[in-house]
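Enquirer: no FASTA, just this:
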């Protein structure tokens, strides 16, 4: 089940790259393993996938501490909102954090990076749909957050967004790309199971796909 899901998504991703004139393998597939049962995650690992996305720090710690000792080369991306009090655990566990969305979190991540002498890659999350229930800075605040992250020497590599459900995602992908371009950022974490091909056409460098790989969550 899982292997077919992964193979089908990789085939669609390679086709989307080709259609957009992008190099094969230039878009990173982040397999969203949050709340998936371990046997499904293990099957996807055995099929060769190594980049995974998790929403919660503690859930990821419990799952990946043992799996990482068993499977080499796993890279973990935090794709859920990050509370400041979980930041230390997050920077120790994750290779990338997609959800920097406020100045205080930037300061905390920078302090931890100084202490450790290392930092995960960071994406700033932009709330392109201005949804009050969603994390992310507002589009008009993104430039200031990017500037702050850079002034703190955070390894800011790009931007992330989650378009509103039921809306055409393309204008949101384009807005994110415009903000990234004017700030000289190359990374674009955008696109999920239902719209990742459109995201690749608009320049996504990371797509976050869960149910289409693993099957619906139980």
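Expert: Nice, I can see it. Note that the coordinates shown come from a computational prediction; the quantities given were computed from them, not determined experimentally. Numbering: from 1, shown residues only.
Enquirer: C-alpha from now on. contacts and neighbour counts both.
Expert: OK.
Enquirer: is residue 158 in a helix, a strand, or coil?
Expert: What DSSP: H, G, I helix; E, B strand; the rest coil gives for residue 158 is strand.
Enquirer: what about the nearest residue to it once chain neighbours are set aside, how many residues nearby?
Expert: The shortest distance from residue 158 to any non-neighbouring residue, by C-alpha to C-alpha, 6 or more residues apart in numbering, is to residue 187 (3.8 Å). Using other C-alpha atoms under 10 Å, the number of residues around residue 187 comes to 22.
Enquirer: my read: residue 187 touches residue 176, true?
Expert: No: the criterion here is C-alpha atoms under 8 Å, and residue 187 misses it with residue 176 at 10.2 Å.
Enquirer: anything in contact with each of the two?
Expert: residue 159 (C-alpha atoms under 8 Å, 6 or more residues apart in numbering).
Enquirer: buried sites along the lengthiest helix in the chain?
Expert: When the chain is parsed with DSSP state H, its longest helix is helix 2-19. For helix 2-19, burial by neighbour count (16 or more other C-alpha atoms under 10 Å) applies to 2, 3, 5, 6, 9, 10, 13, 14, 16, 17.
Enquirer: presented hereafter is structure B, for comparison with structure A:
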């Protein structure tokens, strides 16, 4: 996989380079500031981009803005955004542009090597990868919506779906049968007024789209 990295922290950037190289991926360009991101992406057209949300010069949302612009200029570009904290508004804005090939992880997740690489590969393959803490924050902030009608178990299933997990993984995580997971998903779609589907990928995209566009407080 060919990857472009945008990260201003030298130690973290070097760590990402080593991590990706050890996993057999090629880092084709590195950006250390916001203005460097788009030229690198347009020149190399990578298989995926890993972008920090806050980059020089202003340390606000340069990486996020670059991610949104990159997906406009390079349709379908898989983007995995990294953030130091849970910034639900950033995740929502990124998801609003389409959920295929999108990820939003907290930087702490990088230390969990297998989880980070799995998320990157899932995003590069057109899937989704939302940090569990971001999913929890989204669910907590949605009030007076159909989400309130979900049972605690259905919320757990929805959260795992939003992270990008398939039915088998959800069943193992919750220590239930796949049949039980399928039933919970059916109930979730009924309560959220979303049409059920036999495709796990389509279900994840539909749920994420709902979360991205649901009204906030």
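Expert: Yes, it's here. None of these values were measured; they are calculated from a predicted model.
Enquirer: please state their TM-score.
Expert: Their TM-score after superposition, calculated using TM-score structural alignment, normalised by the length of the second structure, is reported as 0.34; 116 aligned residues with a C-alpha RMSD of 5.2 Å.
Enquirer: could you check how far the residue nearest to residue 158 of the first structure is from residue 2 of the first structure?
Expert: 28 Å (C-alpha to C-alpha, to the nearest Å).
Enquirer: kindly report the same for residue 112 of the first structure.
Expert: Taking C-alpha to C-alpha, one finds residue 112 of the first structure at 37 Å from residue 2 of the first structure.
Enquirer: tell me which stretches of the second structure form strands.
Expert: Taking DSSP state E, the strands of the second structure run over residues 2-6, 26-31, 48-52, 79-83, 102-106, 128-130.
Enquirer: dump these to CSV, plus mean neighbour count.
Expert: Below are the strands of the second structure laid out as CSV (neighbours: other C-alpha atoms under 10 Å):
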stretch, mean neighbour count
strand 2-6, 23
strand 26-31, 19
strand 48-52, 27
strand 79-83, 26
strand 102-106, 27
strand 128-130, 28
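Enquirer: circling back to that earlier point, give the other helices and strands that whatever helix or strand comes next after the longest helix of the first structure contacts.
Expert: The C-terminal neighbour of helix 2-19 of the first structure among helices and strands, as given by DSSP states H and E, is strand 28-32. Applying 3 or more C-alpha pairs under 8 Å, 6 or more residues apart in numbering; DSSP states H and E, we find strand 28-32 of the first structure packed against strand 51-54, strand 206-209.
Enquirer: buried ones in strand 28-32 of the first structure?
Expert: Across strand 28-32 of the first structure, burial judged by 16+ other C-alpha under 10 Å covers 29, 30, 31, 32.
Enquirer: residues touching the second one, list them.
Expert: Meaning residue 30 of the first structure. 51, 52, 53, 77, 206, 207, 208, 209.
Enquirer: of all these, which two lie farthest apart?
Expert: The span of the contacts of residue 30 of the first structure, defined through C-alpha to C-alpha, is set by 77 and 209 at 12.3 Å.
Enquirer: which one's more surrounded, the two?
Expert: Shown here are residue 77 of the first structure and residue 209; by other C-alpha under 10 Å, residue 77 has more neighbours (26 against 23).
Enquirer: and the more buried one, how far from residue 96 of the first structure?
Expert: 5 Å.
Enquirer: repeat for residue 199 of the first structure
Expert: 20 Å.
Enquirer: repeat that for residue 122 of the first structure.
Expert: Noted for residue 122 of the first structure: a distance of 6 Å to residue 96 of the first structure, by C-alpha to C-alpha.
Enquirer: so these two - more neighbours on which side?
Expert: Shown here are residue 122 of the first structure and residue 96; by other C-alpha under 10 Å, residue 122 has more neighbours (25 against 22).
Enquirer: a strand runs through the more buried one, doesn't it?
Expert: Yes: looking at residue 122 of the first structure with three-state DSSP, it is inside a strand.
Enquirer: tell me where the second structure has helices.
Expert: Counting by DSSP H, one finds helices in the second structure at the ranges 10-22, 34-44, 62-73, 88-96, 113-124, 132-141, 152-162, 167-174, 178-191, 200-213.
Enquirer: got a list of contacts for the fourth one?
Expert: Pointing back at helix 88-96 of the second structure there. Contacts with helix 88-96 of the second structure, where a contact means C-alpha under 8 Å, 6+ apart, come from 64, 67-68, 102, 104, 134, 137-138, 208-209, 211-213.
Enquirer: what is the neighbour count of the spatially closest residue to residue 180 of the second structure that is not a sequence neighbour?
Expert: Closest residue to residue 180 of the second structure apart from its sequence neighbours, by C-alpha to C-alpha, 6+ apart: residue 171 at 7.9 Å. Neighbourhood size, residue 171 of the second structure [other C-alpha under 10 Å]: 19.
Enquirer: against residue 159 of the second structure, how distant is residue 171 of the second structure?
Expert: Applying C-alpha to C-alpha, the value for residue 171 of the second structure to residue 159 of the second structure is 13 Å.
Enquirer: for residue 29 of the second structure, same thing?
Expert: 33 Å.
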